[in-house]
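Asks: heads up, no residue letters with this:
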């Protein structure tokens, strides 16, 4: 066949993921599924998209080993969507190669090949040899399931040429799959009269499965050991060493029984009966096939049930019980028709489910977009609420918020902090002589001049009307007075005639220093000095009482 105890503690997602991967590594797939699902949930709660996607893919990679193929497909679809949302092409590619396996197991070969074709294009674009290996390996598995062993072997040979010698899992998979193909191809070659080719393939395949068995044993991985022992046994049967073949398959069955790998156990029973058929012990083989049939029927493993009915038909025909042979042949064909219907039903069911997943993802995306738009709009409204519409400077509300913060910082650091209030001289005359539009232009230009000629850490705000505030961080009173004087000169020296012929504009400025007392007293002190500057003749800076 081809390769395809959760503790209760509040662990971090990375730790849960590592435990899930460790469970997969030792073949404890049911525990691995639960751990991976918990890792996905924890990652989702923390907003870790990459972690959630990786955990879902890991869960899928183990769900398919315990017969939960549809759940595996769903998990892969969710993982691929998450990887796509963060632009992780490698993650998408790895997920698609996993998803191809349950598609193939359910008979959805077209979907499996489509997934692998998408994965191949990504792997080629990334020029990633390891990804291309998995694409070729799994494409070979799908072609084998479709009965095209020639195409399968070609893909697997490509995979073998690409495999990293240090990647024991990858080496095991391709070697075991080549051995599995040989189990079916050898009888075909013999029937075609190509005995020499069959013998050459047999010896090559035996070399492959021996190496694969060594790798599985070195990894202490029971699932892989069970799979490869079964293939090893069937190859030995084709060699005519029936005793050794039966022992190898029995070893496979015992490992499967011990670890709850029901499908592998059923396959071993079927293959033991097949070995007896090859040896000519048809009556005993029938008993073994009937036992295997009972198990696979109970487990609803339809492909294996079909194969056993066909083998029973052939076995009964060989011992002369034609009535029983016909009964099992009819059962085989009835199941074959059901299988076609089942594939259609699964395809329809998966389409509905995947459509629902797409809708859910779209709804989640829309919700996120709406939330982001709401956040942006709220931020925009907040910004508007703190911004003077005419000049684009901070407004009185923003200044009322920032000044206590700046005073508190000065208190905490012991650094100086000064405040200046600037007022446009004779602004009413500007409005009366040139109009309110010209007055607005003057205010806008003064706001721009102030902003251009202070440091980035300083606050410039329009308090209302023709009054502006400048807060200087880390500057003492003499330095603040000097900076205010520079601002006064900038305004007075500006070419105002560009706005209106004959226009001249000046400002008066009052400056006060925070004395680490009540910050609410700072603004009135600066305001008082502003009016002192006005009374002294305007177009000047006053920094003392």
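Replies: Looks like it came in fine. The structure presented is a predicted model; accordingly, all values stated were derived computationally and were not measured. Numbering: from 1, shown residues only.
Asks: can we go C-alpha only for contacts and neighbour counts from here?
Replies: Will do.
Asks: Just to check, residue 282 is in contact with residue 317?
Replies: No: taking contacts as C-alpha atoms under 8 Å, residue 282 lies outside contact range of residue 317: 9.7 Å.
Asks: quick one: which of those two has more around it?
Replies: Comparing residue 282 with residue 317 by other C-alpha atoms under 10 Å, the one with more neighbours is residue 282, at 22 against 16.
Asks: what's the closest non-adjacent residue to that one?
Replies: If the residues on either side of it in the chain are set aside, residue 282 comes closest to residue 315, at 5.9 Å by C-alpha to C-alpha, 6 or more residues apart in numbering.
Asks: buried set for stretch 15-30?
Replies: 16-21, 23-25, 27-30 (16 or more other C-alpha atoms under 10 Å).
Asks: For those residues, give me CSV that also has secondary structure and distance to residue 353.
Replies: CSV is the format used below for the buried residues of stretch 15-30 (DSSP: H, G, I helix; E, B strand; the rest coil; distance: C-alpha to C-alpha, whole Å):
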residue, secondary structure, distance to residue 353
16, helix, 28
17, helix, 26
18, helix, 30
19, helix, 30
20, helix, 26
21, helix, 27
23, helix, 29
24, helix, 27
25, helix, 30
27, coil, 29
28, coil, 28
29, helix, 24
30, helix, 23
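Asks: Export those residues as CSV, with columns for distance to residue 191.
Replies: Converted to CSV, those look like this (distance: C-alpha to C-alpha, whole Å):
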residue, distance to residue 191
16, 52
17, 49
18, 49
19, 49
20, 46
21, 44
23, 43
24, 40
25, 40
27, 38
28, 41
29, 40
30, 42
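Asks: of all those residues, which two lie farthest apart?
Replies: Of all pairs drawn from those, the widest gap by C-alpha to C-alpha lies between 16 and 27 and measures 16.4 Å.
Asks: Now do the strands in this structure.
Replies: Ranges of strands in the chain, per DSSP state E, are 417-424, 459-464, 467-473, 507-513, 541-542.
Asks: Could you provide those strands in JSON lines, with additional columns for distance to residue 94 and mean neighbour count?
Replies: Below are the strands of the chain laid out as JSON lines (distance: least, C-alpha to C-alpha, whole Å; neighbours: other C-alpha atoms under 10 Å):
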{"stretch": "strand 417-424", "distance to residue 94": "59", "mean neighbour count": "27"}
{"stretch": "strand 459-464", "distance to residue 94": "53", "mean neighbour count": "22"}
{"stretch": "strand 467-473", "distance to residue 94": "55", "mean neighbour count": "23"}
{"stretch": "strand 507-513", "distance to residue 94": "64", "mean neighbour count": "29"}
{"stretch": "strand 541-542", "distance to residue 94": "70", "mean neighbour count": "26"}
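Asks: take a look at this one as well, against the first:
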């Protein structure tokens, strides 16, 4: 890694820590400093990491949702260019959440489902973490489209996978999101017969949050800048839950806690959320006129901060309160305004999706061109490192790999063995059956060797009838067992299909590398073992 790249990563790490502490402007300044260090020919990976860090801060701390959406799109394209599926998954999840805040339901769901597809390709630790992020995004996207029945299972799936990560992920943020989803479901459905289980599920997730905090956990968010956001959303959800449970004294006290937290961690959208909680408490107290005024204030603030979700909640709250006081005309007007905004959001979402398709097509064309160039380069590189007869790596490739592997043993003490393989009486095979048959024997032995070793091992042909095996993470007794299996496989092969009367055997010598070894010393020991095996074979043949 270059010094410049290391400096960029250090600045991004500082930005992440500042974001965790809720210092959005300071975090953005670090990201911009990192981006200024990126040269024009930098790897798409570093560019994407910087863009995703900026998008996350704009989304969670600054409330700049359009900017976050655009930046996350760029990050996803750069991760795609770098062929980094897990990075692309994180960027798509950030896109989904930003699109949800803007009311772009279809875009949000597209991005979230694509993130799930990318993250479920493997079961590696990184893939499991990506799955948590992806299913969390699905939950948020489903909720933004008011598909609550599917949002809750996606949230539960994220929590379950987080527990299977190594080490398990902190689930505070996931329980906060789940409680928030249930709160919004209750809000929308309460005047039309909400499922009583909704408040119970909300209570269960809030209690899980309290337990996690009591254990001193819940300080690490899954996304950049999420920690203070999680605390704020938790406080808001708890306030609403107490209001809806009609516990006015506790709700009043919790609202005061929420407002104190807002002063500590200011966010552009928090004032609208605070006003929502005030309106709910006023409704509980029966002061519907004051509650209606606060709902109007909430919409004004949400519009100013471009928080489409809170704007929609405010308009729906206006309709609910207007209907309670018998002002049906005002209720209809609020719902019409809500419907108009949702249609406008869908139109903007469609335009954004078309732009993404165009950029993805352009990137796909560029990748096809790069693939063609890389295929040509790989073809010639493979020819330079491949044995033309057997298709195995050649001597040059084997020596490069063995040198690196032996040096790694000295550095780390890793287990490594080298095995030398020689065809017994190969000269007689050529003399008695022809050189063409000898070539077929070598090709067959190459195939047998390849079938006996693991994917991480390297079998190679050194030349003539000599082969070498580089066996990673292998101890001496394991290599001896492999040598025995290989010898049996060669002896038991149907050589009569190559030429009637043909019989072939091999001799194998094994050496385990030790710290301080060189390629020559390990090969010499394996060679000595191979010749000892050959002498034993000759003795038994007599």
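Replies: All right, it came through fine. Computed from a prediction, not measured in an experiment: that's the story for all the values here.
Asks: So what does residue 35 of structure 2 match up with in structure 1?
Replies: Using TM-score structural alignment, the equivalent of residue 35 of structure 2 in structure 1 is residue 40.
Asks: got a list of what that match touches?
Replies: 13, 51-56 (C-alpha atoms under 8 Å, 6 or more residues apart in numbering).
Asks: and what of residue 292 of structure 1?
Replies: 266-267, 269-270, 308.
Asks: Could you check how far it is from residue 534 of structure 1?
Replies: 106 Å (C-alpha to C-alpha, to the nearest Å).
Asks: Ok, residue 436 of structure 1 next?
Replies: 23 Å.
Asks: just residue 542 of structure 1 next, same as before
Replies: Counting by C-alpha to C-alpha - residue 542 of structure 1 and residue 534 of structure 1 are separated by 9 Å.
Asks: Over to residue 31 of structure 1?
Replies: For residue 31 of structure 1 relative to residue 534 of structure 1 (C-alpha to C-alpha), the value is 82 Å.
Asks: Repeat that for residue 325 of structure 1.
Replies: Per C-alpha to C-alpha, residue 325 of structure 1 is found 117 Å from residue 534 of structure 1.
Asks: check contacts around the counterpart of residue 122 of structure 2 in structure 1.
Replies: With TM-score structural alignment as the criterion, residue 122 of structure 2 lines up with residue 126 in structure 1. Residue 126 of structure 1 makes contact with residue 90 under the criterion C-alpha under 8 Å, 6+ apart.
Asks: cool, residue 255 of structure 2 as well?
Replies: For residue 255 of structure 2, the contacting residues are 235-236, 239, 274, 277-278, by C-alpha under 8 Å, 6+ apart.
Asks: again, but for residue 335 of structure 1
Replies: Residues near residue 335 of structure 1 by C-alpha under 8 Å, 6+ apart: 302, 306.
Asks: Please repeat the previous calculation with a cut-off of 10 Å.
Replies: Counting by C-alpha atoms under 10 Å, 6 or more residues apart in numbering, residue 335 of structure 1 makes contact with 302-303, 305-307, 309, 329, 341-342.
Asks: Let me know the distance separating the closest residue to residue 20 of structure 1 other than its chain neighbours from residue 38 of structure 1.
Replies: Among residues not flanking residue 20 of structure 1 along the chain, residue 32 sits closest, at 4.3 Å (C-alpha to C-alpha, 6+ apart). Separation of residue 32 of structure 1 from residue 38 of structure 1 (C-alpha to C-alpha): 10 Å.
Asks: can you check residue 90 of structure 1 too?
Replies: Distance, residue 90 of structure 1 to residue 38 of structure 1, by C-alpha to C-alpha: 23 Å.
Asks: again, but for residue 213 of structure 1
Replies: Separation of residue 213 of structure 1 from residue 38 of structure 1 (C-alpha to C-alpha): 33 Å.
Asks: related to what we said a few turns ago, with neighbour numbers in mind, choose between residue 90 and residue 38 of structure 1.
Replies: residue 38 (24 against 17).
Asks: isn't the more buried one right up against residue 18?
Replies: No: judged on C-alpha atoms under 10 Å, residue 38 of structure 1 makes no contact with residue 18 at a distance of 11.7 Å.
Asks: what residues are shared contacts of those two?
Replies: 32, 55.
Asks: Might one say that residue 34 of structure 2 is in contact with residue 7?
Replies: Yes: between residue 34 of structure 2 and residue 7 a contact is recorded at 7.6 Å, counting by C-alpha under 10 Å.
Asks: who's more crowded, the two?
Replies: residue 34 (22 against 15).
Asks: got a list of what the more buried one touches?
Replies: Residue 34 of structure 2 neighbours (C-alpha under 10 Å, 6+ apart): 4-5, 7-12, 15, 28, 46-47, 50.
Asks: Just put those residues in TSV and tack on distance to residue 369 of structure 2.
Replies: Output for the contacts of residue 34 of structure 2, formatted as TSV (distance: C-alpha to C-alpha, whole Å):
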residue	distance to residue 369 of structure 2
4	29
5	27
7	32
8	29
9	30
10	33
11	34
12	32
15	36
28	35
46	22
47	21
50	26
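Asks: with the residues you listed in mind, which one is nearest to residue 218 of structure 2?
Replies: residue 15 (19.6 Å).
Asks: Show me what residue 19 of structure 1 lines up with in structure 2.
Replies: By TM-score structural alignment, residue 19 of structure 1 lines up with residue 14 in structure 2.
Asks: Which residue is the nearest non-sequential neighbour of its match?
Replies: residue 30 (6.9 Å).
Asks: Check whether the one you found really touches residue 13, as I assumed.
Replies: Yes: counting by C-alpha under 10 Å, residue 30 of structure 2 does reach residue 13; the two are 9.0 Å apart.
Asks: Looking at residue 436 and residue 534 of structure 1 now, which is surrounded by more residues?
Replies: Higher neighbour count among residue 436 of structure 1 and residue 534: residue 534, with 20 against 13, using other C-alpha under 10 Å.
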